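> prediction below, plus the sequence it came from.
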Amino acid sequence: MKVYVTGTGVISSLGNSTKEMFGSLIEGKSAVRPIPAWNDLNGLNCRLAAPAAPYDNRILPRTVRRTMSPMSEMTALATQQALTEAGLSVQEMDFSKSLLSVGSTTGSPIGLEEYFQKISENKGVQGQSGTAFFKVMNHSVASNVAVALGFNGAVISPSSACATSAQAVILGWELIKAGLYDIAICGGADELHYLSVAVFDSVYAASRGYHDSPSATPRPFDKKRDGLIVSEGASIVILESEHSVAKRGGKPLAEFLGGAYRCESSHMSQSNEVQMHHVMTAALERSGITKDQVEYVSAHATGTMQGDAAEAIAIGNLFGKQVPVSSLKGHFGHSMAACGVGELIASMQMMNEGLLIGTRNLEEVAPECDTVMHLQANRKANANITLSNNFAFGGINTSFIIKKI
């Protein structure tokens, strides 16, 4: 049984629709800018970020918004986009055969700061809002989106940091293939907060050297890369069984061939090229294709010294220099839980438009990354099958494969 992507939705640093986001990628735009409010934070070495484009949360009813932080708002809006593109109505869904698989790295960091700040100031729980917990619980995004949609089907909330939405969509594919569901709403979201930046900053993984030239960072695979830039947003796809698509006369946008997730258990933050290789080969096996059929690789590469090198080695060991490779993090920044599905959507657009997007800010390939065919500029190409990687702290590695219709 085939599984198709039938709808997409995006709130991102490069635009608030699939069309707007991809247009920004074609133009080579950078979303990175200074965040002046962070200048007075002691110990924070990175004061750049890639905020989401402004969006109108008033589209959502006030009764729904009161339990939402920005990441829940963004996900609800992205989900509405995806359902509209798919031609689906939640009210008409068979909830016994429908799944919502959406997650985030943590509960709202904005909400968590406010929550504990009040505890500190008031020396207790006095003054806490009655809706505070609904913003900070780990499944906040999934629950809030379900309430906003009136969705009564199965809900799962993966939380695997930067691999969250990739794992969410692979889970959706697995459960549709198993025959448990016909439709899966899959994705992830994170909101921008300095605590997220501080996590990467503390392990020397955030960019520090480009405050005078923000658009010059991050620099995936580049000799002068010095770390990642945190972004935010939400990305959603609708997965659907071929039976469901045929029954309702839906229009497939791409075929989701399959994916895999594996744990690298030797280190919490250092990537391992051997395990990266293993998860890519597992994705190929589960998708029923060979490495020679892959025509583009969407790399996770965030601009970190160790991570980019490990991924380049892993991809090179599998594909050599036969397949074009690029990372979109130089445009977007790193949207953490949203990045996997966001890059899936961008890869779909590339295949449909016959245009591969090059890695922004990749001016001189670092010697340790010179193991693959790097795309340093946009290139016209008729790629039919794409492999996409996402790797996360805690050793969570993911890889999935999509095919042009």
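Looks like it arrived, so ask away.
> use CA for all of it now, contacts and neighbours both
Noted.
> so residue 397 belongs to a strand, correct?
Yes. Remark: residue 397 belongs to a strand, assigned using DSSP: H, G, I helix; E, B strand; the rest coil.
> put this next to the previous one:
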Amino acid sequence: MASSRPPELLITGLGVTSAIGQGKSDFTSALLAGRHAFGVMQRPGRQKGTSFLGAEVPSLSLPERFTKRLLRTLSFSGQVALATLQEAWDEAQLSTVDPSRIGLVVGGSNLQQRELLQTHESYGDQLDFLRPTYGLSFLDSDLSGLCTEQFGIRGFGYTIGGASASGQLAVLQAAEAVRSGQVDVCLAMGGLMDLSYMELQGLRALGAMGSDRYADDPARACRPFDKGRDGFIYGEGCGVIVIERAEHAIQRQVRPYASVVGWGLAMDANRNPNPSCEGEVRVIRQALERAGLSPEEIDYINPHGTGSGIGDETELQALRECGLLAARINATKSITGHGLTAAGAVEIVATLLQMRASQLHPTRNLEDPMDVEFNWVRGEAEPHDMHRALSLSMGFGGVNTAICLQRV
């Protein structure tokens, strides 16, 4: 197969925060055990005479280097961004890298919606008392500005929006920036999209978010690829991935997780939330061709797998058309929930942690699979010597992305 393989790009650091655990160690343990945190959400600003289901981060530990004065000015999304980036930064030993050669791409826009709603409710009738930081927090540049300031990043920093594909889209853009020589190292973040009851109600009204069927049984509500699914279940999360050229990683003697060998990005020319099999097939084939891999060489797939009616159906159709029936497959969202802008990054982190552990996490609630021909990991974790993985992420507005990762 013809290949246009880019220079070797390595992933050398990971950071993760989710409802099932903060940090790689806790996250991996919970993931492999299939532990969840689904329930009726309790965070202020999430309910208004409602009982939306989801998974919320129970507590957040922040490094002492971030002062209480700073933290008081930050939204929850900002606090999670700093904590998650710190983990990836330390693992990749980025304090030894020229800050002018480090870049940051934050995946996600409109990340601080709950914070903004609460501000409107608190200060709408007393504008003179509005905190000056509101003039920053409503801008998409706020998280990238915060992170570049706190970590001294001087290469570039920007946000990129692709709805639920934002996290993986950030990884693709980071890979392009390193491949082109724009920077030596680039951090890709899938930011925590902090939803208020307004966004949650909008997603329910669209028919995208569940769950009516399991309203009284939150543990059973999130069920990607199961015939009993009735929509996605939200889950707070943030993931950070560090990408750099192999020669730079070798110089610093950092241990890589994998190499990024291929990726694909395509639009459906469609504003609406409905997916396109043709678009998903295109990005899968782009990623495989760029990686120089055949479908038979992929031994693991981390799908988008939200639990939506048409979305799961379309994704399995695309995988079938691309000849990807044999690879092992599980659904990370069945454990973490759907992190929206964070999802693609968190699921790449989950893929790489499974690769390193040589184990695959279970798919919760996969009681009656939509298609039994796929090589599902169901109720329990299973050993698997993963060599080449494919991760998929799609977003409202017709965004399709795919990435191929190879063990090094």
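Cool, the structure landed. From a predicted model like this one, the values you see are computed outputs, not experimental measurements.
> how about the helices in the stretch 51-200 of structure 2?
68-72, 76-91, 113-123, 134-137, 142-151, 166-179, 197-206 (DSSP state H, counting those that start in this stretch).
> mind putting the ones you listed in a markdown table, distance to residue 22 of structure 2 and mean neighbour count included?
Compiled in a markdown table, these are given as follows (distance: least, CA to CA, whole Å; neighbours: other CA atoms under 10 Å):
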| stretch | distance to residue 22 of structure 2 | mean neighbour count |
| --- | --- | --- |
| helix 68-72 | 18 | 10 |
| helix 76-91 | 8 | 21 |
| helix 113-123 | 21 | 16 |
| helix 134-137 | 24 | 14 |
| helix 142-151 | 18 | 18 |
| helix 166-179 | 18 | 27 |
| helix 197-206 | 24 | 15 |
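> and of these, who's closest to residue 395 of structure 2?
helix 166-179 (7.6 Å; CA to CA).
> that older thread, adding distance to residue 30 of structure 2, write the helices of the stretch 51-200 of structure 2 out as CSV.
Below are the helices of the stretch 51-200 of structure 2 laid out as CSV (distance: least, CA to CA, whole Å):
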stretch, distance to residue 30 of structure 2
helix 68-72, 28
helix 76-91, 17
helix 113-123, 27
helix 134-137, 32
helix 142-151, 28
helix 166-179, 21
helix 197-206, 26
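> so which of those helices gets nearest residue 406 of structure 2?
Closest approach to residue 406 of structure 2 among the helices of the stretch 51-200 of structure 2 (CA to CA): helix 166-179, 14.3 Å.
> check the fit of the closest one onto structure 1 and give the mean distance.
For helix 166-179 of structure 2, the mean deviation from structure 1 after alignment is 0.8 Å (mean CA distance after the TM-score superposition for structure 1).
> in structure 1, what stretch matches that helix?
Using TM-score structural alignment, helix 166-179 of structure 2 lines up with residues 164-177 of structure 1.
> residue 101 of structure 2 is nearest to which of the helices of the stretch 51-200 of structure 2?
Closest among the helices of the stretch 51-200 of structure 2, using CA to CA: helix 166-179, at 9.7 Å.
> and the one residue sitting closest to the centre of structure 1, what element?
Structure 1 has residue 339 as the residue nearest its centroid, 1.6 Å off, counting by CA atoms, centre = their mean. Following DSSP states H and E, one finds residue 339 of structure 1 within helix 339-353.
> are there helices or strands packed against the following helix or strand past that helix, and which ones?
Once helix 339-353 of structure 1 ends, the next helix or strand along the chain (criterion: DSSP H and E) is strand 355-356. Strand 355-356 of structure 1 sits against strand 379-380, with contacts defined as 3 or more CA pairs under 8 Å, 6 or more residues apart in numbering; DSSP states H and E.
> what is the equivalent residue in structure 1 for residue 407 of structure 2?
Under the alignment (TM-score structural alignment), residue 407 of structure 2 maps onto residue 404 of structure 1.
> mind listing what its match touches?
Residues near residue 404 of structure 1 by CA atoms under 8 Å, 6 or more residues apart in numbering: 253-255, 348, 351-352, 383-385.
> where in structure 2 does the helix or strand hosting residue 309 of structure 1 align, residue-wise?
Assigned by DSSP H and E, residue 309 of structure 1 falls within helix 305-319. Across structure 2, the stretch matching helix 305-319 of structure 1 (TM-score structural alignment) is residues 309-323.
> okay, buried residues for that stretch please.
Of all the residues in stretch 309-323 of structure 2, those buried under the rule 16 or more other CA atoms under 10 Å are 309, 311-319, 322.
> what's the mean deviation for the next helix or strand after the helix holding residue 309 of structure 1 versus structure 2?
Per DSSP H and E, the first helix or strand lying C-terminal to helix 305-319 of structure 1 is strand 324-326. The superposed strand 324-326 of structure 1 is, by mean CA distance after the TM-score superposition for structure 1, a mean 1.7 Å from where its aligned residues fall in structure 2.
> by how much does whichever helix or strand comes after strand 324-326 of structure 1 deviate from structure 2 on average?
Per DSSP H and E, the first helix or strand lying C-terminal to strand 324-326 of structure 1 is helix 329-332. By mean CA distance after the TM-score superposition for structure 1, the fitted helix 329-332 of structure 1 averages 0.6 Å away from its aligned residues in structure 2.
> follow-up on the earlier one: just give me the match in structure 2 for the residue nearest to the centre of structure 1.
In structure 2, residue 339 of structure 1 lines up with residue 343, judged by TM-score structural alignment.
> quick check: chain neighbours aside, which residue is closest to that match?
The shortest distance from residue 343 of structure 2 to any non-neighbouring residue, by CA to CA, 6 or more residues apart in numbering, is to residue 167 (6.1 Å).
> quick revisit: out of the helices of the stretch 51-200 of structure 2, nearest to residue 55 of structure 2?
Residue 55 of structure 2 lies closest to helix 197-206 among these, at 13.1 Å (CA to CA).
> and the closest one, how far out from the chain middle?
Centroid separation for helix 197-206 of structure 2 versus its chain: 20 Å, with CA atoms, centre = their mean, to the nearest Å.
> do stretch 22-37 of structure 1 as well
Remark: stretch 22-37 of structure 1 is offset 16 Å from the chain centroid, using CA atoms, centre = their mean.
> tell me which residues of it are tucked away?
Buried residues in stretch 22-37 of structure 1, counting neighbours by 16+ other CA under 10 Å, are found at 22, 24-25, 28-34.
> can those go into a markdown table with extra columns for distance to residue 371 of structure 1?
Shown next, in a markdown table, are those (distance: CA to CA, whole Å):
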| residue | distance to residue 371 of structure 1 |
| --- | --- |
| 22 | 28 |
| 24 | 28 |
| 25 | 25 |
| 28 | 24 |
| 29 | 27 |
| 30 | 26 |
| 31 | 28 |
| 32 | 28 |
| 33 | 31 |
| 34 | 33 |
